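> Build the 3D model from these lines:
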Amino acid sequence: MVISPSHLKHSFEIIVNNFLLLVATPAMALVLLRKAAQLGPDEILSGLHGLRQVHVLLAVFLPFALATLYLMSRSRSVYYSCCRPNSNCRVSIGSATENARFSLDDGGHQFMARMLKRSGLGDQTYVHPSLHYIPPGCTLSEGRDEAEQVIFAAVDDLLAKTGIRPEAIDILVTNCTAFNPTPSLADIVVNRYKLRADIRSVHISGMGCSAGVISLEVARNLLQAAPRAARALMVSTEFTSLINYTGKNRAMLLPAALFRMGAAAVLLSTSRSRSRFRLQHIVRTVTAAQDRAYRCAYQEEDDVGGMGINLSKELVAVAGDALQANIVAIGSVVLPPSEKLLFALSFVARKVFNKKIKLYVPDFRTAFQHFCIHCGGRAVIDAVQTSLRLSAENIEPSRMTLHRFGNTSSSSLWYELAYIEAKRRMRKGDRVWMVGFGSGFKCNSAVWQCITSASNTDIGTPWADSIHMYPLNISEVS
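Coordinates of the predicted model:
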């Protein structure tokens, strides 16, 4: 019989991860038995009678009370909903390429055609109708119209699914990077749904594609200070009509090839009622102190005053560095002891014996059943898959979301979660790792645990009309 390395590692994981059960528990039982044998029955009973009632009460009640308080304070995602824009907003790769031919010079058109072909996007993504015109209509009114379309569609669907009345919402957190009108997007939502005058509303701007996780943390922290069973509505979105660029700077043309229309609405609560997911951890990493990271996604004017977002060639490398720092932080709280031990041993070997020894890359599949990696682009997804040693199925939600909806910025992670649920892969107890990247540069993670798997009524937009076509072989359809 041949023992493979995978079998050896599996045995190692069982022994290390269950060390307390296999070693410490029998040892403790042996110590207690020896102590009992030395004292005798009479001495043991005498000691028990000598305990005060207050000691017994504290020993029983205090741990129970602390555990109850901890469970009550944890945020739970009651429901979430993603917008599927109207069919008149769809844009194919061919249409986007043709529009670029009339909007850009010859060099810009050829560059855009190459980027669209390699982007990993399909022919069913969405942009606002103003971008279908030649030249595109990028005005404030068009931006407001796009905002209202996607935000209202996501929130309407969420309220319909949950049956929650707007006046029952206590906290509102919205986020968008490029479009920040006055009144704010939070005020637009308050006005539309006639939310209460005492609602705690916050709008987050300029934080890039990872702003969705930041909004989660803000909503969670506000819930901790709110009364029991309070509800927080979080809305994540980005707008395509104001980041469109038609100049000659190639790096500033990239966002138009990747970003698409979309939004997600999430309802959080500290109540157990109808909860779908439990928010377990949020870990944020900011590398803006480094100039290279700070300028890798930078909004600026080109030589002739055209406004756009400049994506540096170092973006993927910067994202990799931020991810590495983030996984070190999150690995310490989610990885099983066996993976931590292997990493520690490789670290010691590298320091003591040979600096050329590679650090062990923990297998995060031992901690998570599902992965939602921000679909910022094909190169970003490839880099994350390689660095984390993920399988094609692990990374499938990211690739398919990029193909179907494009990069919808901070809302993309929720489209990926919706993909997993539409494929009926989510089970009670499963853990999900959301990883978002954003300008600054930031890498933010959120860890969820499934409390209740999705019912038939939960599987609706945005994948209802297309999930049967996925997964696709992107290399063949791009």
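> From here on, just use CA atoms for contacts and neighbour counts.
OK.
> can you map out the strands along the stretch 251-400 of the chain?
Per DSSP state E, counting those that start in this stretch, the stretch 251-400 of the chain carries strands over the ranges 262-269, 277-286, 297-301, 307-311, 370-373.
> Give the buried residues for the third one.
When you say that, I think you mean strand 297-301. 297-299 (16 or more other C-alpha atoms under 10 Å).
> cool, and the longest one?
When neighbours are counted by 16+ other C-alpha under 10 Å, the buried residues of strand 277-286 are found to be 277-279, 281-286.
> what's the angle from whichever strand or helix holds Glu142 to strand 262-269?
Using DSSP states H and E, Glu142 sits within helix 140-162. For helix 140-162 against strand 262-269, the angle by axes from the mean of the first three to the mean of the last three C-alpha atoms, to 10 degrees is 40 degrees.
> got CSV for the buried residues of strand 297-301, with distance to Phe371 too?
Converted to CSV, the buried residues of strand 297-301 look like this (distance: C-alpha to C-alpha, whole Å):
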residue, distance to Phe371
Ala297, 24
Tyr298, 28
Gln299, 30
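> Show me which of these is closest to Arg192.
Gln299 (30.4 Å; C-alpha to C-alpha).
> do you know how far the closest one is from Val477?
32 Å (C-alpha to C-alpha, to the nearest Å).
> Ok, Ala24 next?
From Ala24 over to Val477 the distance is 55 Å, taken as C-alpha to C-alpha.
> just Asp302 next, same as before
34 Å.
> The two - which one has more neighbours?
More crowded of Asp302 and Val477, by other C-alpha atoms under 10 Å: Asp302, with 15 against 12.
> excluding its backbone neighbours, what's nearest the more buried one?
Asn249 (6.9 Å; C-alpha to C-alpha, 6 or more residues apart in numbering).
> Quick check, the one you found in contact with Glu301.
No: using C-alpha atoms under 8 Å, Asn249 is not in contact with Glu301; the gap is 9.8 Å.
> elements contacting the helix holding Glu142?
strand 76-82, helix 185-193, strand 231-238, strand 262-269 (3 or more C-alpha pairs under 8 Å, 6 or more residues apart in numbering; DSSP states H and E).
> tell me which residues in that helix are buried?
Applying a neighbour-count criterion of 16+ other C-alpha under 10 Å, one finds 142-144, 146-155, 157-159 buried in helix 140-162.
> Then stretch 324-339?
324-327, 330-331, 334-339.
> List the residues that contact the nearest residue to Ile243 once chain neighbours are set aside.
Using C-alpha to C-alpha, 6+ apart and skipping residues adjacent in sequence, the residue nearest Ile243 is Gly308, 6.1 Å away. By C-alpha atoms under 8 Å, 6 or more residues apart in numbering, Gly308 lies in contact with 243-245, 252-253, 299-302.
> Next: Leu172.
Counting by C-alpha under 8 Å, 6+ apart, Leu172 has contacts 186, 199-202, 219, 232-234.
> now the other sequence, so there's something to compare against:
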Amino acid sequence: MPAAPLPEFSRSVKLKYVKLGYQYLVNNFLTFLLVPAMATVALELVRLGPDEILAKWRSLNLDLVEILASALLIVFAATVYFMSRPRPVFLVDYACFKPPCYCRVPSASFMEHIRLLNLDDPKSVQFQTRILERSGLGEETYLPPANHFIPPNPTMEASRAEAQLVIFSAIDDLIRKTGLKPKDIDILVVNCSLFSPTPSLSAMIVNKYKLRSNIRSFNLSGMGCSAGLISIDLARDLLQVHPNSNALVISTEIITPNFYPGKQRSMLLPNCLFRMGAAAILLSNRRREARRAKYRLVHVVRTHKGADDRAYLCVYEEEDPQGHSGISLSKDLMAIAGEALKSNITTIGPLVLPVSEQLLFFFTLVGRKLINPKWKPYIPDFKLAFEHFCIHAGGRAVIDELQKNLQLSPEHVEASRMTLHRFGNTSSSSLWYELNYIESKGRMRRGDRVWQIGFGSGFKCNSAVWKCNRTIKTPVDGPWADCIHRYPVDIPEVVKF
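You can find the predicted model right below:
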């Protein structure tokens, strides 16, 4: 009789469980080493008995001076260790601006507005129509009142009015939620990329809330959609050197002065994607805030590719041939964003990934260098490091690309897609609308880890890692309160108008 064929390995063994076993073995390697050693020591102590153990202790001939010196050395080392440790930074709470209903701009209204503004240029209308049809934006996004005029009214007064509306509303909500008093704010960081008036937005806040004269205030501009995480990083650094302090971080983008009225296609994209939004975040290094704080900041990793001319110019504010100012988006934007992301995850990977994933990445890298350069690079499984992902809702293409590159499931990018659909691209504040979506769905549990990823002009890719301090109750207010029951929604590839 002919011998029975050997079963195919891939069918007889579940490779998924082989990988799980490998991960468990590597990630608990020290435990597997320590447990037998500790068991051996315990058995030896039991075998010796108390009398022999006491005799061995007395044979050491330690006098009182040596014991005291040893104790003092231990206390000194422990003191140095605890004093040199970075202060924990807690996210006490945050608030996202919910625009009023009169700012709502349905797609039909937006396109009618574009047609009236471009009566002599049907090609620009067709181009923006195609962009909006594929953008992933829904029917309930918002534009400031000045942009509802035909033509828009981008005056300094209107821009300040939008800034006051979005920023003061977010701060008022945060004060109501936390009981924060203006005099308790020690540090103020505001980021708004394209609107930088004098006095600054940070001065506007100081004036409105009568903040202390010795407050440390900062106003960041021109840093793009990833500036929200830059603000978090700056606030964290300040909280390391100023004990017992509270930091208020404001992330927003003012839309009023930035509507592009020209015909350059690379500059028309922002008109279709950017919408109103703002977030106010309260950070603190006070120990007493740890109990009620929602999250603890674990890592911030910043990547700047500005030394490369292609990266520097891919998001660029300039004037078109007709003299209209706007933001030009390069065709290389997604490729440059991918390169920035690779640099960023190379840095953040060793900080967050389990040892098993780091070893697989290292061995694959060595194999590509020494054995076969055609080997596919190993993409670490970041789902083992994080339970939740907040990817900047810059556009459908950005979310698609990161989902593909990081091998994420539809649920992992759900918060980003739904935020883009409901609120559009709100620039640096989009990450907080996404975090609020996760909370509003009741998915945030104690110990969960959140990865926020932001992209911005320059070109920059920034990451922040948070750990949830407590199980978050489903919010009864906030930007998602009146519509979360309708989400997630199906978003077609193309929505015809």
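> if we can go back for a sec, in structure 2, what residues pair with the helix holding Glu142 of structure 1?
Counting by TM-score structural alignment, helix 140-162 of structure 1 falls onto residues 156-178 of structure 2.
> average offset between that stretch and structure 1?
Compared with structure 1 after fitting, stretch 156-178 of structure 2 deviates on average by 0.5 Å (mean C-alpha distance after the TM-score superposition for structure 1).
> How about residues contacting that stretch?
By C-alpha under 8 Å, 6+ apart, stretch 156-178 of structure 2 touches 92-97, 99, 144, 146, 180-181, 195, 201, 205, 250, 252, 254-257, 276-282.
> try it again with 7 Å
93-97, 144, 146, 254, 256-257, 277-280 (C-alpha atoms under 7 Å, 6 or more residues apart in numbering).
> Tabulate the residues you listed (TSV), appending distance to Ala481 of structure 2 and neighbour count.
TSV is the format used below for the contacts of stretch 156-178 of structure 2 (distance: C-alpha to C-alpha, whole Å; neighbours: other C-alpha atoms under 10 Å):
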residue	distance to Ala481 of structure 2	neighbour count
Asp93	16	18
Tyr94	15	25
Ala95	12	27
Cys96	11	28
Phe97	12	25
Pro144	21	27
Ala146	27	22
Ile254	24	28
Thr256	26	27
Pro257	30	19
Gly277	16	31
Ala278	16	30
Ala279	16	28
Ala280	17	29
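> right, and Pro362 of structure 1 touches Glu339 too?
Yes: counting by C-alpha atoms under 7 Å, Glu339 is a contact partner of Pro362 of structure 1 at 5.6 Å.
> what's near enough to touch the aligned residue in structure 2 for Cys176 of structure 1?
Mapped onto structure 2 by TM-score structural alignment, Cys176 of structure 1 lines up with Cys192. Residues near Cys192 of structure 2 by C-alpha under 7 Å, 6+ apart: 220-221, 251-253.
> Closest to Thr471 of structure 2 out of those residues?
Nearest member of the contacts of Cys192 of structure 2 to Thr471 of structure 2, counting by C-alpha to C-alpha, is Ser251, at 25.2 Å.
> which residue lines up with that closest one in structure 1?
Taking TM-score structural alignment, the alignment pairs Ser251 of structure 2 with Ser236 from structure 1.
> Okay, that match and Tyr80 of structure 1: tell me how far apart.
For Ser236 of structure 1, the distance to Tyr80 of structure 1 - C-alpha to C-alpha - is 11 Å.
> what is in contact with the two at once?
Each of Ala265 lies in contact with both Ser236 of structure 1 and Tyr80 under the rule C-alpha under 7 Å, 6+ apart.
> Need the buried residues of stretch 324-339 of structure 1 in JSON lines (columns: distance to Gln224 of structure 1).
Shown next, in JSON lines, are the buried residues of stretch 324-339 of structure 1 (distance: C-alpha to C-alpha, whole Å):
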{"residue": "Gln324", "distance to Gln224 of structure 1": "30"}
{"residue": "Ala325", "distance to Gln224 of structure 1": "27"}
{"residue": "Asn326", "distance to Gln224 of structure 1": "24"}
{"residue": "Ile327", "distance to Gln224 of structure 1": "26"}
{"residue": "Ile330", "distance to Gln224 of structure 1": "22"}
{"residue": "Gly331", "distance to Gln224 of structure 1": "25"}
{"residue": "Val334", "distance to Gln224 of structure 1": "22"}
{"residue": "Leu335", "distance to Gln224 of structure 1": "26"}
{"residue": "Pro336", "distance to Gln224 of structure 1": "28"}
{"residue": "Pro337", "distance to Gln224 of structure 1": "30"}
{"residue": "Ser338", "distance to Gln224 of structure 1": "33"}
{"residue": "Glu339", "distance to Gln224 of structure 1": "32"}
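> Burial check on the nearest residue to Phe259 of structure 2 once chain neighbours are set aside, number of neighbours?
Sequence neighbours aside, Asn271 is the residue nearest to Phe259 of structure 2 in space, at 6.1 Å (criterion: C-alpha to C-alpha, 6+ apart). Neighbourhood size, Asn271 of structure 2 [other C-alpha under 10 Å]: 19.
> Can you tell me what Asn271 of structure 2 aligns to in structure 1?
Aligned partner of Asn271 of structure 2 by TM-score structural alignment: Ala256.
> In this structure its match contacts Asn244, no?
Yes: here Ala256 of structure 1 reaches Asn244: they are 5.7 Å apart, a contact under C-alpha under 7 Å.
> Next one: the counterpart of Arg446 of structure 2 in structure 1 from Ile451 of structure 1, what distance?
Correspondence of Arg446 of structure 2 to structure 1, assessed by TM-score structural alignment: Lys428. Using C-alpha to C-alpha, we find Lys428 of structure 1 at a distance of 5 Å from Ile451 of structure 1.
> Next: Glu314 of structure 1.
Distance from Glu314 of structure 1 to Ile451 of structure 1, by C-alpha to C-alpha: 40 Å.
> Those two: which has the busier surroundings?
Neighbour comparison, Glu314 of structure 1 and Ile451: the larger count goes to Ile451, with 20 against 14 (by other C-alpha under 10 Å).
> residue contacts, that one?
So Ile451 of structure 1 contacts 275-278, 428-429 (C-alpha under 7 Å, 6+ apart).
> Going through the contacts of Leu172 of structure 1, which ones are buried?
Buried among the contacts of Leu172 of structure 1 (16+ other C-alpha under 10 Å): 186, 200-202, 219, 232-234.
> which one of those is nearest Ala59 of structure 1?
Once C-alpha to C-alpha is applied, the member of those that ends up nearest Ala59 of structure 1 is Ala219, at 34.5 Å.
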